[in-house]
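Undergrad: My questions concern the predicted model and sequence given below.
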Amino acid sequence: MSILSRRHLLRRAALSADATGAPGPTRAPAPPTAEADAPAGALRFPPGFGWGAATSAYQIEGAAKEDGRGESIWDTFSRTPGRTRNGDTGDVAADHYRRWPEDLDLMRDLGLRSYRFSVSWPRIQADGTGRPNQRGLDFYRRLVDGLHERGIAPMVTLFHWDLPQALQDAGGWENRDTAYRFADYAGAVFEGLGDQVPVWLTINEPKTVVQNGYLWGHHAPGRQDADAAYLVAHHLQLAHGLAVRALRATGSPARIGPALNLHPCYPADDTAAAAAATRLYDGYENRLYLDSIFTGAYPADVLADLGPDSRLVRGITDGDLEIISSPVDLLAVQYYTPIYVTASGGTAQRWPTSEAEWQQIYPDGMYDILTRVTRDYGPVPLTVTENGLPCPDTLGADDTVDDAGRIGFLRDHFAAAHRAIGAGVPLESYHVWSLLDNFEWAEGYDQRWGLVYVDYPTQRRILKRSAHWYRQVIADNGL
């Protein structure tokens, strides 16, 4: 790989994260949005549309050492001085492991139709292998049963970044064997939760693991090795395909697919050089993951850019792409920001940013990425599994949180999704990130993304203004 390519990869890592606190462009004032309390009724979504919210295990569960849970790479990373803001960890987080009945009641009261959450791998297999921990499985079974009792459909993510530390010690995702250990773990969860889960998601945002964990290094495991990063990408894709096959082998009627954070890429100017650079940038951001899953091949331009001696190219064995492209039932799309690419392969800011300075606020990007997926890969059913905004939320003296900016953001993105449905996109559901304020990875507890305010000293939950607004959106099935 050339020095130029390595520099561009690191540049991508800096600007290409999901809700992670990655370095990014200078923050600008919030953009104008629709009036937060405008009358509902202008836009109606299809009957039965799956309005939901999302969380992940390490960010909300806490109980880091309870009931047989093992260590994850995020336990190690967050407890290492200097790795997270204020030295924050997920040891307690939002204490969801103890407070799950209260949280499920909140979801019911909001009218949620779907709840997307993740299973903690080290809670099921402390060391990433072997007999599953029944206490861990029982927790998720109670959670799933509780959702059904409240009329909420569970959508379960198998891996949301909390790799067992024991597997990291054996090479982590650089070790091909980890993909097979993931398939074993997935099989144990399929067996443990049975037919109570209608939708499974395999790997959450493999791109974020690659870029933030192995290029930029501000996520666990904290590496900065471009050549290792794309071998990791291949093994994550392989793990996805193996998990799809593991579910098929059970004969389950459940649906399964990946969860990809997709960033629409646009040229920063009208030059041919910017167009060419954007095409390659899109290859690393989107096509590396989409093409391998839906066409059974990695993008030729990305492979050429990496070079024939890259660890990714050398790590592909016969049959890998066939496994990776095992047919899926749906695609989970996570949209946060567009990327504008310059002629030199760098990036530019075109829109105001949120408190997460890497996030440019551009609702039309939602429309563009949803229609692009349908246009390029066919009518695979889609679900939005993450979209949201961090706000400077404060608890008022009257016990309210006025997050009007979040309402405007969600309104504009919902409208873009509605427009995509009108253009023929088979979008089934939409999950706001996130249900609760939580541990926001490298940013610790400084950023609040939730519909529900968490007062961390007491763990009290308070519905924000956006939660009350979202409840009405769900009741009206529209805006």
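TA: Looks like it arrived, so ask away.

Undergrad: switch to C-alpha atoms for all contacts and neighbour counts from now on
TA: Fine.

Undergrad: So which residues of the protein form strands?
TA: All strands of the chain, identified by DSSP state E, fall at 50-54, 114-118, 153-159, 199-204, 255-261, 265-267, 331-334, 339-341, 347-348, 382-386, 427-433, 452-455, 460-463.

Undergrad: which helices and strands sit right next to the third one?
TA: Taking 3 or more C-alpha pairs under 8 Å, 6 or more residues apart in numbering; DSSP states H and E as contact, the helices and strands that strand 153-159 lies on are strand 114-118, helix 134-149, strand 199-204.

Undergrad: Which among those is found nearest to Gly422?
TA: Between Gly422 and the helices and strands packed on strand 153-159, the shortest separation by C-alpha to C-alpha is 22.1 Å, and it involves strand 114-118.

Undergrad: tell me how far the closest one is from the chain's mean position?
TA: Centroid displacement of strand 114-118 relative to its chain, using C-alpha atoms, centre = their mean, to the nearest Å, is 11 Å.

Undergrad: let's bring in a second model and compare:
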Amino acid sequence: MNARDDAMAEAEAFATIIPPGFVIGAATAAFQVEGGVHDGGRELSVWDEFTHQSGRILGGANADVAADHFHRVGEDVALMADLGIDSYRFSFGWPRLQPGGSGSLNREGIAFYDRLLDELLAAGISPMATLFHWDTPVELRGSWLNRDTAGRFGDYAYQVGEVFGDRVDRWVTINEPATVMLNGYALGIHAPGTTLLFDAVPAGHHQLLGHGLAVQALRAASVRGEIGVTNVHSPVSAATSTDEDEAYAALFDIVHNRMFGDATLLGRYPTIPEEFAVALRPLVEVSPEDLAIIHQPLDFYGLNYYFPTRIAAGTGSSSSPDGEAPALSALPFHLEPWPEFARTGFGWPNAPEFLGVALAELASRYGEALPPVYITEGGVSLPDTVLLDADTGVARIADSARIDYLSAHLESALSATAPGGAASAVDLRGYYVWSLLDNFEWAAGYSQRFGLVHVNFTTLDRTPKQSFGWLRRVLEARS
């Protein structure tokens, strides 16, 4: 048996652990793949503005073209069909569908997503659509610091639901509000680039309010699909057992995990320790009316998992897991490394066992309030090895480490949620690989490749990687 036969046999063996009906998908986000920023009536988002500011993006990159999905949607759906995924998670571009963030929807934007949805359904691929994946229209000044943006988002959600509600199987209202609040408003790594530290908390609350209004709007529009939200969860550990480390680990758990999960699933914010009550005043003084709007019944809960977090008291490095963040030096705590784990291309710890921990935390914290769960993002950035066939000159992309990553994380999730597992109470319904395509990776520009499909960002040619072939074989071999 040769190496190729070995790989195929391993894929077939792995397929046996996937339960019947378990959804395997791939994910992207509009700003990261579409390009065509001035095409089809699209206007600018805060990320367009941010990427064209000097020094914001590694290498001075921008997403004006990105992976050019806007012009190559047919080619990309054909790749998905060849891969054999059950579902595709994408996001509607708010500035493409509703330029300026108000008024009626843009016809050319509707036509683009009409084509995408129709081609997905024709290929037998179930659409999961995210309403907001970070691309706030630039005209909404103040963005999520402005409470009015939540209302605008609800209006937008209603119109999108009216137009596309007959063809979307699952709706995600907002993707990772914690990342938007922390990286965009607190630390300045992401758009809009403010460094407000704890004064960024209102941006998180307003996103949650927008989520609740969007759920109400989608139901008012009578969409046929299920409705949920996606939060990123990072299991948090104290670096030591000292009171200070434990206190700051609990604080980070609140602002990264608990305020978003508790508000959406329990209808309340977590209890704030007295020493942090001033810093987190918006969570202490929140109105019951706001919490009632946020706490909408959900059909599913989306979990994004990438790595665990270790917290220690005291100032530390200015580097966050997502890039340089000088504002971190103003905080009374810092992130400690995980030397026991290998690191991804981003420098993140490769810790699949902590995906099981994240699921177990959801089960223990939310119990019967937790609806069925989809892992809506899981994936890894790694340097790909481009090999040329000596006879044909055809490129082959070797990324066996990505195969190892995906198989280990998927196995961790399925083991944790199996009978007798630490998260056996979780009804885990699916896993979406981040990402279908190499894309514009926010502040890291084009330096980090997450894709199952390699994109040459000069020619825009697509080349399926070794991991693409592995996943296709797994999907073919399922019972």
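TA: Cool, the structure landed. Here the structure is a predicted model, which means the values were calculated and not measured.

Undergrad: Redo the strands of structure 1 as a markdown table? Include mean neighbour count.
TA: Shown next, in a markdown table, are the strands of structure 1 (neighbours: other C-alpha atoms under 10 Å):
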| stretch | mean neighbour count |
| --- | --- |
| strand 50-54 | 25 |
| strand 114-118 | 24 |
| strand 153-159 | 23 |
| strand 199-204 | 25 |
| strand 255-261 | 25 |
| strand 265-267 | 23 |
| strand 331-334 | 25 |
| strand 339-341 | 25 |
| strand 347-348 | 20 |
| strand 382-386 | 24 |
| strand 427-433 | 24 |
| strand 452-455 | 21 |
| strand 460-463 | 16 |
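
Undergrad: Reformat the ones you listed into CSV and put distance to Arg98 of structure 1 next to each item.
TA: Formatted as CSV, the strands of structure 1 follow (distance: least, C-alpha to C-alpha, whole Å):
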stretch, distance to Arg98 of structure 1
strand 50-54, 18
strand 114-118, 16
strand 153-159, 19
strand 199-204, 24
strand 255-261, 27
strand 265-267, 42
strand 331-334, 28
strand 339-341, 40
strand 347-348, 43
strand 382-386, 24
strand 427-433, 21
strand 452-455, 14
strand 460-463, 13
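
Undergrad: I'd like the distance between the equivalent of His263 of structure 1 over in structure 2 and Arg310 of structure 2.
TA: Under the alignment (TM-score structural alignment), His263 of structure 1 pairs with Ser234 of structure 2. Look at Ser234 of structure 2 and Arg310 of structure 2: by C-alpha to C-alpha, to the nearest Å, they are 10 Å apart.

Undergrad: Common neighbours of those two, please.
TA: Applying C-alpha atoms under 8 Å, 6 or more residues apart in numbering, one finds that no residue jointly contacts Ser234 of structure 2 and Arg310.

Undergrad: And for the corresponding residue of structure 1 for Phe164 of structure 2, nearest residue in space, chain neighbours not counted?
TA: For Phe164 of structure 2, the aligned position in structure 1 is occupied by Leu193, per TM-score structural alignment. Take Leu193 of structure 1 and drop its neighbours on the chain: the residue closest to it by C-alpha to C-alpha, 6 or more residues apart in numbering is Arg141, 6.0 Å away.

Undergrad: That neighbour pairs with which position in structure 2?
TA: Using TM-score structural alignment, Arg141 of structure 1 pairs with Asp114 in structure 2.

Undergrad: That match: how many residues sit nearby?
TA: Per other C-alpha atoms under 10 Å, the neighbour tally for Asp114 of structure 2 reads 15.

Undergrad: same question, Leu280 of structure 1
TA: 20.

Undergrad: wait, doesn't it sit right on Pro299?
TA: No - counting by C-alpha atoms under 8 Å, Leu280 of structure 1 does not reach Pro299; the two are 9.3 Å apart.

Undergrad: From Glu10 of structure 2, how far off is Ala477 of structure 2?
TA: Ala477 of structure 2 is 11 Å from Glu10 of structure 2, where distance means C-alpha to C-alpha.

Undergrad: coming back round to it: could you tell me how many residues sit around the match of His263 of structure 1?
TA: For Ser234 of structure 2, the neighbour count with other C-alpha under 10 Å is 23.

Undergrad: same thing with Arg152 of structure 2?
TA: For Arg152 of structure 2, the neighbour count with other C-alpha under 10 Å is 17.

Undergrad: what's the spacing between it and Ile293 of structure 2?
TA: 15 Å.

Undergrad: so how far is Leu382 of structure 2 from the closest residue to Ser467 of structure 2 other than its chain neighbours?
TA: What sits nearest to Ser467 of structure 2 in space, not counting adjacent residues and going by C-alpha to C-alpha, 6+ apart, is Ile403, at 5.4 Å. Remark: distance between Ile403 of structure 2 and Leu382 of structure 2 (C-alpha to C-alpha) = 11 Å.
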